[in-house]
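Q: return atomic coordinates for the entry below.
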Amino acid sequence: MNTTYQGQNKQTALITGAAGGIGYQLACLFAADDYNLVLVDRNGVMLVEIAAKFQEKFGNFVTTIVKDLSIPTAPEEIFAELQQANIKVDVLVNNAGFGVYGLFHETDLAGELEMLQVNLVCLTHLTKLFLKDMVKQGEGKILNVASAAAFQPGPLMAVYFATKAYILSFSEAIANELEGTGVTVTVLCPGSTASAFHERTGMADSKLLKGKKMMDAQTVAEIGFRALMKNQTIVIPGFMNKLLAKSVRFVPRNLVTKIVRNMQEDK
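A: Model prediction:
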């Protein structure tokens, strides 16, 4: 763990997957809004650069934690490091996540188990650890990054879509449980977003993405940030994404699945 500057009397936001994409853009927004930051990512080089940039530009207290969230002990280690440093987390942003593309019977099991750990187990574990103190203090915010994929099954990304459905359901449920506690939960469900995500998953040539203009990560982050500050529970950036998310309830599930399969295919 590395700390670049101790700023006093500011709230602190912890962001996972903060070295790029939506996570980085959210970190920029929190920094500009005068939050101290705890940035978590496995890319330590990028975290150091980001911390230096934020310290110079905003004067924030930035703590960087280099951690592979696919390792089961990572959430406890993060929590313990922050407790030892006496850093209280006021806002938890569970942004880290990745996908695996392909037919389930052909994809790599080890990669999918790591994805379950990052997308689902780590998110749940971190929420459990930090939420208890938030409830005791009577204030706090949690932003969980799901996806428009959460609203339907996803052939060719079966496990990824399922993890996002879990995040949506989990977030809605605990948001309800927390009513009246002073703690709020927001779940951000973006559609396809311009980032390195699609190249990593190998689906950049799918019908869903090829030749299509995607929303940029900064816009998605700004929409999610505003929703978090307004204590909204579910936010879906983009009119078409909202329409599609709402329309699936009126279409037979087997037809929805076939449509998603067609969109996910690369030919």
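Q: please make it C-alpha for all contacts and neighbour counts, starting now.
A: Noted.
Q: any idea how far residue 41 is from residue 49?
A: Separation of residue 49 from residue 41 (CA to CA, to the nearest Å): 13 Å.
Q: another for comparison:
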Amino acid sequence: MPLRDAVPSSHGAGGTGAERPGTALVTGATAGLGWSFARQLAERGHDLVLVARDADRLATVASGLRSAYGVQVEVLAADLSDPLELGLVERRLAEPDRPVSVLVNNAGAGLRGRFLDHDVEQEQTMLDLLVTAPMRLTHAALGPMTERGHGAVLNVASVAAFLPRGTYGAAKAWLVRFSTWAAAEYAGRGVRVAVTCPGFVRTEFHQRMGVAPGRGPLWLDADRVARQSLDDLFRGRPLSVPTRRYRLITTAARLVPDRALQRLQTLGR
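A: Below is the predicted model:
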């Protein structure tokens, strides 16, 4: 099903109305995959709610999307590792008069080094961002979506979910299991849930950890990853692994013992 046809209009009850795109909320929306998700959703007619920490950058991105695609763009500056600011986004998702039909939980961060190289509070902040935030935002979105009988949630995980890669991989593995369960649980109520597991993507994600993006065959283009992830979501595929090469890696990871995979622990989103 095409992306713009994924969300039925509230005027389409009984099959008498046309379908239309709804409003999409994207976290981590000012750069990398988040920006690609936002741009592709706007391109297909979705109004947007953009969430990120940097208010100035949000305003710049929103202005560009309004000008380019003629959609309405709302901005919400929030640090999703902060419970109070996370609550602002939860409340926006729950607003009955301004429904959100598509949620993309994209915001993320990683830590360079091993578990004991980090202060435990750094690990806690990462866990809050990678697990607590998408869990709470998905919960906030699913209530209204199931009541309306339509909606879609895309969670951004990583191929690290299939590898023994410390707390980052463990957090992404949780997100994969949670999302695939939710896909089955809420399909009968008209809501699609999916999780995408990209590998290396050329974005700011690695730069923020002090890792320079590479140019080898394992490094992917953000637009390509976003496009395939959204297509899989709206085709009803609960698990998306962009590109054949990464599908082969995740398949092999299920067959190889963890001890052997330990040498690949740096492979991730």
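Q: out of residue 49 and residue 41 of structure 1, which sits in the busier spot?
A: residue 41 (22 against 11; other CA atoms under 10 Å).
Q: which position in structure 2 pairs with the more buried one?
A: Aligning on TM-score structural alignment places residue 41 of structure 1 opposite residue 52 in structure 2.
Q: also residue 222 of structure 1?
A: By TM-score structural alignment, residue 222 of structure 1 lines up with residue 227.
Q: what does residue 200 of structure 1 give?
A: Residue 200 of structure 1 maps onto residue 208 in structure 2, with residues paired by TM-score structural alignment.
Q: pull the number of nearby residues for its match.
A: Residues near residue 208 of structure 2, counting by other CA under 10 Å, number 13.
Q: repeat for residue 209 of structure 2
A: Neighbourhood size, residue 209 of structure 2 [other CA under 10 Å]: 13.
Q: separation between the match of residue 222 of structure 1 and residue 235 of structure 2?
A: Using CA to CA, residue 227 of structure 2 is found at 12 Å from residue 235 of structure 2.
Q: okay, these two: which has more neighbours?
A: For residue 227 of structure 2 versus residue 235, neighbours defined as other CA under 10 Å are more numerous around residue 227 (18 against 15).
Q: which element is that one on?
A: For residue 227 of structure 2, the host element (DSSP states H and E) is helix 222-234.
Q: what of residue 168 of structure 2?
A: Using DSSP H and E, residue 168 of structure 2 maps to helix 166-186.
Q: which other helices and strands contact whichever helix or strand comes after that helix?
A: Per DSSP H and E, the first helix or strand lying C-terminal to helix 166-186 of structure 2 is strand 191-196. Counting contacts by 3 or more CA pairs under 8 Å, 6 or more residues apart in numbering; DSSP states H and E, strand 191-196 of structure 2 packs against helix 133-148, strand 151-156, helix 166-186, helix 222-234, strand 239-240.
Q: how about residue 116 of structure 2, what's its partner in structure 1?
A: Aligned partner of residue 116 of structure 2 by TM-score structural alignment: residue 105.
Q: and that match, helix, strand or coil?
A: Of the three states, residue 105 of structure 1 takes coil according to DSSP: H, G, I helix; E, B strand; the rest coil.
Q: how far away is it from residue 202 of structure 1?
A: Relative to residue 202 of structure 1, residue 105 of structure 1 is positioned 16 Å away (CA to CA).
Q: equivalent analysis for residue 49 of structure 1, please.
A: According to CA to CA, residue 49 of structure 1 stands 28 Å off from residue 202 of structure 1.
Q: just after the helix or strand that contains residue 50 of structure 1, pick out the following helix or strand.
A: Assessed by DSSP H and E, residue 50 of structure 1 sits inside helix 44-58. Under the assignment DSSP H and E, the closest C-terminal helix or strand after helix 44-58 of structure 1 is strand 62-66.
Q: how close does that following strand sit to structure 2?
A: Compared with structure 2 after the fit, strand 62-66 of structure 1 shows a mean deviation of 0.4 Å (mean CA distance after the TM-score superposition for structure 1).
Q: buried ones in the helix or strand following that strand?
A: For strand 62-66 of structure 1, the following helix or strand on the C-terminal side (DSSP H and E) is helix 74-84. With burial defined by 16 or more other CA atoms under 10 Å, the residues of helix 74-84 of structure 1 counted as buried are 74, 75, 78, 79, 82.
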